[in-house]
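Trainee: structure of the sequence below:
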Amino acid sequence: MRDLYDIHCHILPGVDDGAKNMDIALALIEKEIEAGVETIILTPHFRKEMFEPDMEDIWNAYDELLYETRYKNIRLYLGCEFHANMEMVETLDNDLRPTLADSRYVLTEFAHNSTRAFMKERADALLMSGYRPIIAHIERYRATRKDFDLIEDLIEMGCEVQVNADAIIGRDGLGAQRFCKKLMQEDMLHYVGSDTHNLRGRAPHLGECCEYLKKHMGRLYTSRIMRDNPSKIVEKAR
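Mentor: A predicted model of the protein is given here:
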């Protein structure tokens, strides 16, 4: 399957714990292209007191990556993986961090032990300010792993849900794979991302995930979450 999207990755070089340099970034992009990916939203971490890369450095790295890939069959957009905090709306309103592809979608990460109340409150704050949270790798959080009602509540509020390809195909363990299977059976999944960081332990596996989904969920379902849904993010850019 071609024209796949990756909405969650750490390919932008030298700005977080992902690709350390341009050579690694370009090698990761080659792997994505080989897997059928044609659109990537680059999502470097933003987490206070841990990952706070300067936006000028991010834009410079993005411009350089655009130049280096100018002859490749790949579309690159900028975003970030925003670790939820109490100032996130103000940060976004003041353009201190980018939304996904300059849309109203925000890839929103939580701490693994975030409470149900905190997740709902932060999601509501974003929604009330006109943003659309996409909950990053929802298979990782203690609150959502044990409480599908919380996921249903978040979706009913207006949030959408992303899981990592490695979780679907079993590379993150049987428990995560079972969780993803239930999520898909309940039709509560909207996006898959590679969350790739490097060429070894966290390489991109969207191609393998695509084949797995076609086999277990069907071609139409696979197209919906790996192509149709993410294409709407880019279409809704401001």
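Trainee: only C-alpha atoms for contact and neighbour calcs from this point on.
Mentor: Fine.
Trainee: check the secondary structure at Q162 for me.
Mentor: Classification of Q162 by DSSP: H, G, I helix; E, B strand; the rest coil places it in strand.
Trainee: pretty sure it sits against I135.
Mentor: Yes. The pair Q162 and I135 passes the contact test of C-alpha atoms under 8 Å, sitting 5.9 Å apart.
Trainee: give me the more crowded residue out of the two.
Mentor: Higher neighbour count among Q162 and I135: I135, with 26 against 22, using other C-alpha atoms under 10 Å.
Trainee: tell me the contacts of the more buried one?
Mentor: I135 is in contact with 107-109, 159-162, counting by C-alpha atoms under 8 Å, 6 or more residues apart in numbering.
Trainee: ranking these by neighbours, who comes first?
Mentor: T108 (29 neighbours).
Trainee: one more, so I can put them side by side:
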Amino acid sequence: MVLVDTHNHLLPGIDDGAKNIEETIEMCKIAADDGIKKIVATPHYIKGELETEPSVIKGLVGEVNKLLQKQGIDIEILPGHEVFVDPAIPQLLKDNLLCTINNSKYLLIELPMGSTPKYIEELIYSIRLNGYVPIIAHPERNVEIMENPNLLYRFIELGAMAQLTTWSIQGNYGKKVQETAEILLKHDMYSLIGTDAHSPTKRRPKLEKGINLVQQIVGIERANLLMKNAELIIENTEVNNLLPKKIQRQKGLFSFIKKIVNK
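Mentor: You can find the predicted model right below:
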């Protein structure tokens, strides 16, 4: 199995990730030491604010790959975008203004942290209708999903996929995010795992620790599925998704007493 990171902000100087090529190369060295063989560069795309064109991304990817080969670092960089949700995404895809993951049908999208837009269900449907598959990055960090994890179940029902971030399951974003990640993981709502790395010092490109935690929570077989899916996605083939399970709310004390009395 080839270890693939499908969410990474290592391209130099184009978003809040690596500041320069030196940081890019350092991030690649860290990833290589962690066993990662392929990285999808996913700089942010925010309509009206940060609109890096696919040609720029692919040009930078080519330059970085040449440097990596020259320095003997055994990693290949692939093009992508992390697209902040917007009703215009289907048209942007038609106009070839977005980078899907390695030119596949899979598109990494990002929800706002505080809410889910009212149009999100229609957006997922429209993206699917146009032949693409939206992958929701780090849904465990969205406040509404933290409060009601079944929101993500609904998005998956409509044809979206979800990506777990290693820092979330490790507790680096706080206990609530970590707990939400574990809940979603135990209910088979994730299809893959990525680093969402931004630098060589803070949010580092390392998968191994996160994968080990996933193995402890849901077992080696299901952890392997998340890793294998990343490989299938960059090959533009169908993934091996588990069937997500809706989360049943815990019944209160009154319900428990009523059940005993009625026996």
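Trainee: just the TM-score for the two chains, thanks.
Mentor: Once the chains are laid over each other, their TM-score by TM-score structural alignment, normalised by the length of the first structure reads 0.92; 235 aligned residues with a C-alpha RMSD of 1.7 Å.
Trainee: still contacting in the second structure, which of the contacts of I135 of the first structure?
Mentor: Counting by both residues aligned by TM-score structural alignment, their matches' C-alpha atoms under 8 Å, the second structure reproduces these contacts from the contacts of I135 of the first structure: 107-109, 159-162.
Trainee: closest to A35 of the first structure out of these?
Mentor: Q162 (19.0 Å; C-alpha to C-alpha).
Trainee: could you find the closest non-adjacent residue to that closest one?
Mentor: Distances taken as C-alpha to C-alpha, 6 or more residues apart in numbering place Y191 nearest to Q162 of the first structure, at 4.5 Å, with adjacent residues excluded.
Trainee: wait, the one you found touches I225, no?
Mentor: Yes. Assessed by C-alpha under 8 Å, Y191 of the first structure is found in contact with I225 at 4.9 Å.
Trainee: more neighbours: which of these two?
Mentor: Remark: of Y191 of the first structure and I225, Y191 carries more neighbours, 27 against 21, as counted by other C-alpha under 10 Å.
Trainee: which residues touch the more buried one?
Mentor: For Y191 of the first structure, the contact set (C-alpha under 8 Å, 6+ apart) comprises 7, 161-163, 225-226, 229-230.
Trainee: possible to save those as TSV with distance to N73 of the first structure?
Mentor: TSV is the format used below for the contacts of Y191 of the first structure (distance: C-alpha to C-alpha, whole Å):
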residue	distance to N73 of the first structure
I7	17
V161	27
Q162	25
V163	25
I225	21
M226	17
N229	20
P230	18
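Trainee: just to revisit the earlier point, can you put the kept ones among the contacts of I135 of the first structure in JSON lines and add distance to E52 of the first structure?
Mentor: Putting these into JSON lines (distance: C-alpha to C-alpha, whole Å) gives the following:
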{"residue": "L107", "distance to E52 of the first structure": "16"}
{"residue": "T108", "distance to E52 of the first structure": "15"}
{"residue": "E109", "distance to E52 of the first structure": "15"}
{"residue": "C159", "distance to E52 of the first structure": "25"}
{"residue": "E160", "distance to E52 of the first structure": "25"}
{"residue": "V161", "distance to E52 of the first structure": "24"}
{"residue": "Q162", "distance to E52 of the first structure": "23"}
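Trainee: helix, strand, or coil at the aligned partner of P200 of the second structure in the first structure?
Mentor: Counting by TM-score structural alignment, P200 of the second structure corresponds to L199 in the first structure. At L199 of the first structure the chain is in coil, as set by three-state DSSP.
Trainee: L199 of the first structure: how many residues sit nearby?
Mentor: By other C-alpha under 10 Å, the residues close to L199 of the first structure number 15.
Trainee: that one reaches E30, doesn't it?
Mentor: No. Applying C-alpha under 8 Å as the test, L199 of the first structure and E30 come out as separate, 10.9 Å apart.
Trainee: what's the matching range in the first structure for stretch 210-224 of the second structure?
Mentor: Taking TM-score structural alignment, stretch 210-224 of the second structure hits residues 209-223 over in the first structure.
Trainee: pull out the buried positions in the matching stretch.
Mentor: Counting neighbours by 16 or more other C-alpha atoms under 10 Å, one finds that the buried residues in stretch 209-223 of the first structure are 209-213, 221-223.
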